[in-house]
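Undergrad: just coords:
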């Protein structure tokens, strides 16, 4: 087990991109090498993930990359997949970065595109729960269809709220470094 992946910050950036700061509880146990069961179970729940494009140094397919990748990288792709299943959104992209000369070991910066702010927040939470359940080998506790249905309800709410908000455009045009910080749990 790799322990509970924790989203410690969520920032909304320009161009419909969200930045997540992720911390892994054990800085020496953050890879699928340490938990090969996670990607195996993830592909069982979400077979379409195998068709995700993934740019990596080795030119591997996403499925092959998952044999030895960071758990936050899987998390990035899962957030994209959940959004795509809840709402047709075209191509969404993501990126996972880390620099342990600057940040503590085990901290990752995950960037994910979105079209619906409420949906991406829901997808982040569902992805957290799924990764945790898979790490605990609790695949039977995950009802993908029910989770996707709940996310589809969030799509409707998010679309309605965006149409009501006169400041929606202003919020979306802020660069990430100036975006409103929304601490998790606050």
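TA: Sure, I can see it. Just so we're clear, the structure is a prediction, and the values are computed from it rather than from any experiment. Residues are numbered from 1 along each chain as shown.
Undergrad: going forward, measure contacts and count neighbours with C-alpha atoms only.
TA: Noted.
Undergrad: and the longest helix for the protein?
TA: Longest helix in the chain by number of residues (criterion: DSSP state H): helix 144-164.
Undergrad: contacts for it next, please.
TA: For helix 144-164, the external contacting residues (C-alpha atoms under 8 Å, 6 or more residues apart in numbering) are 45, 82-83, 85-87, 116-119, 122-123, 126, 168.
Undergrad: okay, pairing it with this:
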């Protein structure tokens, strides 16, 4: 039984790495950009697995997933605020959201609010006031360089706009406002995401 579970996890992880590699290659303009992006994404996957190992693969809290993703980018705490009720993620949701927050934080450091040393990122989540049973997670950047809608959507946008809703349900919107990127995830509570007492 334990060997079957291990085999299943290894196969899933290798399939994920293969998909990340293929998609990163498609969206990378140079071999150097490919190597840099692939390394960051594989390390994000590794950090998600490390976090899950700490709980014997029982899941992780949303706060831990966000904090681990931000600290991996060496983001100074004074430029980030993280708040929300205790939400427990199952292993699949932990990995999916770890990858999503890696993409958001890497983008903020390279192009967004955290690229100039004076910007700020606010990550918050709460029960959706309109839709019961839905949690709204908001990533809001401010104080960075002016933002414009990109001409092409890359790996991160694809992950956020297509893969994450497919994995977790719900909706994801990316708003490229001039004063900062805003990403809103509206995710249904389920076995994958649940409130903690």
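TA: The structure has been received and is ready for your questions. Everything numeric in this text was worked out from a predicted model, so none of it was measured.
Undergrad: just the TM-score for the two chains, thanks.
TA: Comparing the two superposed chains by TM-score structural alignment, normalised by the length of structure 1, the resulting TM-score equals 0.31, with 102 aligned residues with a C-alpha RMSD of 5.6 Å.
Undergrad: that older thread, would you mark the buried spots in the longest helix of structure 1?
TA: For helix 144-164 of structure 1, burial by neighbour count (16 or more other C-alpha atoms under 10 Å) applies to 147, 148, 150, 151, 152, 154, 155, 158, 162.
Undergrad: after that helix, which helix or strand is next?
TA: helix 168-172 (DSSP states H and E).
Undergrad: in that next one, what counts as buried?
TA: Here helix 168-172 of structure 1 shows residue 172 as buried, counting by 16+ other C-alpha under 10 Å.
Undergrad: structure 2: strands as residue ranges?
TA: All strands of structure 2, identified by DSSP state E, fall at 60-61, 80-83, 87-89, 120-127, 134-142, 171-177, 180-188, 193-195.
Undergrad: give me the contact list for the second one.
TA: Applying C-alpha under 8 Å, 6+ apart, the external contacts of strand 80-83 of structure 2 come out as 63, 66, 67, 120, 121, 122, 123, 124, 125.
Undergrad: export these to CSV and tack on distance to residue 177 of structure 2?
TA: Formatted as CSV, these follow (distance: C-alpha to C-alpha, whole Å):
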residue, distance to residue 177 of structure 2
63, 25
66, 22
67, 24
120, 15
121, 14
122, 15
123, 16
124, 18
125, 20
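Undergrad: of those, which pair is most distant in space?
TA: Maximum pairwise distance in the contacts of strand 80-83 of structure 2, criterion C-alpha to C-alpha, is 17.6 Å, between 63 and 120.
Undergrad: what about those two, which has more around it?
TA: Neighbour tally, residue 63 of structure 2 and residue 120, criterion other C-alpha atoms under 10 Å: the higher count belongs to residue 120, 24 against 20.
Undergrad: grab the nearest non-local neighbour of residue 82 of structure 1.
TA: Closest residue in space to residue 82 of structure 1, ignoring its immediate chain neighbours: residue 123 at 5.8 Å, by C-alpha to C-alpha, 6 or more residues apart in numbering.
Undergrad: that older thread, of the contacts of helix 144-164 of structure 1, closest to residue 19 of structure 1?
TA: Taking C-alpha to C-alpha as the measure, residue 19 of structure 1 lies nearest residue 117 of the contacts of helix 144-164 of structure 1, at 12.2 Å.
Undergrad: pretty sure residue 99 of structure 2 sits against residue 46.
TA: No - counting by C-alpha atoms under 8 Å, residue 99 of structure 2 does not reach residue 46; the two are 10.1 Å apart.
Undergrad: tell me which of the two has more neighbours.
TA: residue 99 (26 against 15).
Undergrad: the closest residue in space to that one that isn't next to it in sequence and residue 100 of structure 2: what is the separation?
TA: Nearest in space to residue 99 of structure 2, with sequence neighbours left out and distances taken as C-alpha to C-alpha, 6+ apart, is residue 44 at 6.2 Å. For residue 44 of structure 2, the distance to residue 100 of structure 2 equals 9 Å [C-alpha to C-alpha, to the nearest Å].
Undergrad: over to residue 8 of structure 2?
TA: The gap separating residue 8 of structure 2 from residue 100 of structure 2 is 23 Å, by C-alpha to C-alpha.
Undergrad: picking up where we left off before, which among the contacts of strand 80-83 of structure 2 end up buried?
TA: Burial by neighbour count, 16+ other C-alpha under 10 Å: within those this picks out 63, 66, 67, 120, 121, 123, 124, 125.
Undergrad: will you turn those into CSV that also has distance to residue 4 of structure 2?
TA: Shown next, in CSV, are these (distance: C-alpha to C-alpha, whole Å):
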residue, distance to residue 4 of structure 2
63, 31
66, 30
67, 32
120, 45
121, 41
123, 37
124, 38
125, 36
